[in-house]
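In: Kindly return the folded structure for what I paste below:
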Amino acid sequence: MTISVLGAGAFGTAMAVSLSQNGPVTLWARDAEQVRTMQASRENSRRLPGVKLPEDITVSADIEDALAAKTLLLAMPMQKMAGFLDAHSETLAGKTLVSCSKGIDLSTGQGPTALIRAKVPGARAAVLTGPSFAADIARGLPTALTLACADHSEELQAELSTPTLRLYRTTDTTGAELGGALKNVYAIAAGTVIGAGLGDSARAALMTRGFAEMLRIATELGARAETLSGLSGFGDLVLTCTSTQSRNFRLGCSIGSGEGFDPSITVEGVATAGALNKLAHRRGLEIPVAAMVLALTERTISVDEAMQALLARPLKEE
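Out: Okay, the predicted model is just below:
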């Protein structure tokens, strides 16, 4: 049966393009006007310009038509997912729901698979995450991602793999989704370092200490350390901390340089920084880099003050 991708942002569109190599795909967008434009031009000029939509992609604004598929990729902002699941919980029961979101739900503190299980108990929950940019996937550049599902999901792995998109599976959904969510926070920090002109050595140090924080909080929450050392953790951290294609990194650059940033662009790391610091406080965990990111995004501290606060921390063993 046709796979549906729910959400026609850059990543959702790119996944639809890649998966159309295997057969028909429905790409659903909420905005009917956007859908009409995409149907006429065969391109998502708003989110993924320059990439033609293959004929095997059906672009639709009909949610009931999109929900007819057995496998649904949820390519929507993390903070929109709970409302969507609530609105369509009955129809989604029995489906395989694969989250493509990287973040933590602010109202519940849950990651995407836990949120899916809570809102739609009859659905099979999975998460697709790892080091990837939409433009690379859409253009057929080699990309490797992590597919996490509580069962071993060999058939889902085969269904979502393409000649240029290689998936590695794991049953550690907690580790996979935390790696994808937390790295966004540290990408903001890395961008701030570069935007402020502090140099690549400072960025390398920050990435290393940020990864230590990721491991600390993820293992506290039940993740396996080896998952964080893989594609969905370390791999994604490296990509987003070193490329201007990352929205989180670009936001950090704007903070570091004092320049403005387009408020219409979704930057998941901002919400995640808030959720992460609340969680760490409840658990009694030290995450100084993430704490500085939260303060910077809330504009309660300057870049110079954040840098001095981190440099003034007590010397200790690595």
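In: make it CA atoms for all contacts and neighbour counts henceforth
Out: Fine.
In: who's in contact with stretch 277-287?
Out: Stretch 277-287 is contacted by residues 109, 213, 216-217, 290-291, 294 when judged by Cα atoms under 8 Å, 6 or more residues apart in numbering.
In: ugh, typo on my part, it should be stretch 94-110
Out: Around stretch 94-110, the neighbours that count as contacts under Cα under 8 Å, 6+ apart are 70-79, 82, 111-113, 115-116, 122-129, 177-178, 180-182, 268-269, 271-272, 275, 279.
In: same deal with stretch 133-150?
Out: For stretch 133-150, the surrounding residues in contact (Cα under 8 Å, 6+ apart) are 10-11, 13-15, 17-18, 48, 51, 125-132, 157, 164-173, 176, 231-232, 245-246.
In: redo that, cut-off 7 Å
Out: When contacts are defined by Cα atoms under 7 Å, 6 or more residues apart in numbering, stretch 133-150 is touched by residues 10-11, 14-15, 17-18, 51, 125-132, 157, 164-173, 176, 231-232.
In: now, which of the residues you listed lie within strands?
Out: Judged by DSSP state E, strands contain the following of these: 125-129, 165-170.
In: Sequence B follows; please return its structure for comparison with A:
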Amino acid sequence: MSCKVTFLGGGSFGTALGIMLAKKGLEVNIWDRDKSVIEDINVKRENLKYLPKITIPYNVKAFSDIEEAVSGSDVIVLAVPSHVIRILSRQISQLVNENQIVVSIAKGIEEDSLKRLSQVIEEEIPQCPVVVLSGPSHAEEVALDIPTVVVVTSRDMTSAEKIQDIFMTNKFRIYTNEDIIGVEIGGAVKNIIALAAGISDGIGYGDNTKSALMTRGMSEITRIGIKLGGKSETFAGITGMGDLIVTCTSMHSRNRRAGILIGQGVSVEEATSKIGMVVEGIKACNAFYKLKEQLNVSMPITEVLHKVLFEGKDAKHGVYELMSRDKKSEIYDI
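Out: Reported below is the predicted structural model:
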């Protein structure tokens, strides 16, 4: 397959996907602002900052010039955190054309507008089809060819199918799903629940507590997702329950690791600093708190976590608040 793919952002997941595609024989470009990342990739064949000890093939080239990186590319992957998506999309809007597919691998919603990331990209780059790739996929495992399953979705499913063909390998299986709202919302809200699950672990609670958080968290994902137009079956799938499981249980998960630190009494700012990368669950919690208030959707875990993260509430008191709510029927509280 003759294809050039450019990753804008030299973080862990973008680099991992670039390595995977390079092994397929594709030409891969990576653009990043950090000159040390570029030098490490081009000279040392390793991304020491974000994905150490993984060899990067020679058909991966890193660039500091964004125009040079995207020129002639068939696919442009926005491999940056959610809060940078609009800025980056606006930056490349005049550099891309309708024959190029833009892929988003970020998980979240825009804090100010509360729009899904595909909506943000479409506003800034209306000439290109936008595809979302999402699912339970830790970069560290993808880079090592550990079997992984994800989903692609788009308002233009022909483009989604093209990305399925380009990215799929015998170790990286891709399903299509026409429910772009459900896929994006599932990927965003699960970070909130993973942060809460990490706090539970940090406090020292056990498997019973985490199981309850994950299960009731799934109800919150489904509730807000359906309210926004997503389909219930999506939340039972790869980008719903699948992504929730891996993010709540793995030490690869920066949201869970940050939560553990917060549960141990570390401040939110210090926990984020120690993780060394963006903790999407913190931004997502603030955004979805605003959204659930606006839409009048019940999200008690999100509400209590918001108090812990932004209002100084003690995490143990937050758990007590959740456990002491009025009695309800589980079946009728989905």
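In: one step back: tabulate the ones in strands among the contacts of stretch 133-150 of structure 1 (TSV), appending distance to residue 284 of structure 1 and neighbour count.
Out: TSV is the format used below for these (distance: Cα to Cα, whole Å; neighbours: other Cα atoms under 10 Å):
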residue	distance to residue 284 of structure 1	neighbour count
125	30	23
126	29	28
127	28	26
128	30	27
129	28	27
165	39	17
166	38	17
167	35	22
168	33	17
169	32	20
170	29	18
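In: Where in structure 2 does stretch 286-295 of structure 1 align, residue-wise?
Out: Aligned using TM-score structural alignment, stretch 286-295 of structure 1 spans residues 298-307 in structure 2.
In: should've said stretch 29-43 of structure 1
Out: By TM-score structural alignment, stretch 29-43 of structure 1 lines up with residues 32-46 in structure 2.
In: Going by neighbour count, which residues in the matching stretch are buried?
Out: When burial is assessed from 16 or more other Cα atoms under 10 Å, stretch 32-46 of structure 2 yields the following buried residues: 32, 37-42, 45-46.
In: Give the aligned range of stretch 227-237 of structure 1 in structure 2.
Out: By TM-score structural alignment, stretch 227-237 of structure 1 lines up with residues 234-244 in structure 2.
In: What's residue 107 of structure 1 aligned with over in structure 2?
Out: Mapped onto structure 2 by TM-score structural alignment, residue 107 of structure 1 lines up with residue 112.
In: and what of residue 8 of structure 1?
Out: Aligned partner of residue 8 of structure 1 by TM-score structural alignment: residue 10.
In: all helices of the stretch 101-250 of structure 2, in order?
Out: 117-124, 139-142, 157-167, 180-203, 207-227, 232-235, 243-249 (DSSP state H, counting those that start in this stretch).
In: Just name the most buried of those helices.
Out: Each of the helices of the stretch 101-250 of structure 2 was scored by mean neighbour count; the highest is helix 180-203, a mean of 28, by mean count of other Cα atoms under 10 Å.
In: The alignment partner in structure 2 of residue 183 of structure 1 and residue 256 of structure 2, how far apart?
Out: Correspondence of residue 183 of structure 1 to structure 2, assessed by TM-score structural alignment: residue 190. Distance of residue 190 of structure 2 to residue 256 of structure 2, computed by Cα to Cα, to the nearest Å: 11 Å.
In: got it, and residue 225 of structure 2?
Out: For residue 225 of structure 2 relative to residue 256 of structure 2 (Cα to Cα), the value is 22 Å.
In: Over to residue 65 of structure 2?
Out: 34 Å.
In: who's more crowded, the two?
Out: Set residue 65 of structure 2 next to residue 256 and count neighbours by other Cα atoms under 10 Å: residue 256 wins out with 30 against 11.
In: so is that one in a helix, a strand, or just coil?
Out: helix (DSSP: H, G, I helix; E, B strand; the rest coil).
In: So what does it match up with in structure 1?
Out: Aligned partner of residue 256 of structure 2 by TM-score structural alignment: residue 249.
In: and what of residue 22 of structure 2?
Out: Superposed on structure 1 with TM-score structural alignment, residue 22 of structure 2 falls opposite residue 20.
In: Excluding chain neighbours, give the residue nearest to that match in space.
Out: In space, and not counting its chain neighbours, residue 20 of structure 1 is closest to residue 56: 5.8 Å by Cα to Cα, 6 or more residues apart in numbering.
In: How about the contacts made by that neighbour?
Out: Applying Cα under 7 Å, 6+ apart, the residues near residue 56 of structure 1 are 20, 23-25.
In: Let's see that with 10 Å instead.
Out: 2, 16-17, 19-26 (Cα atoms under 10 Å, 6 or more residues apart in numbering).
In: if you look at those residues, which of them are in strands?
Out: Counting by DSSP E, the contacts of residue 56 of structure 1 place 25-26 in strands.
In: Who wins on neighbours among the contacts of residue 56 of structure 1?
Out: Most surrounded of those: other Cα under 10 Å gives residue 16, at 29 neighbours.
In: Residue 5 is in contact with that residue, correct?
Out: Yes: using Cα atoms under 10 Å, residue 16 of structure 1 is in contact with residue 5, at 6.4 Å.
In: Overlap in contacts, the two.
Out: In contact with both residue 16 of structure 1 and residue 5: 25-28, 59, 73, using Cα under 10 Å, 6+ apart.
In: now these as a markdown table including distance to residue 226 of structure 1?
Out: Compiled in a markdown table, those are given as follows (distance: Cα to Cα, whole Å):
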| residue | distance to residue 226 of structure 1 |
| --- | --- |
| 25 | 33 |
| 26 | 35 |
| 27 | 34 |
| 28 | 35 |
| 59 | 39 |
| 73 | 26 |
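In: Could you find the counterpart of the residue nearest to residue 20 of structure 1 in structure 2?
Out: Under TM-score structural alignment, residue 56 of structure 1 pairs with residue 59 in structure 2.
In: From residue 112 of structure 1, how far off is residue 283 of structure 1?
Out: Taking Cα to Cα, one finds residue 283 of structure 1 at 21 Å from residue 112 of structure 1.
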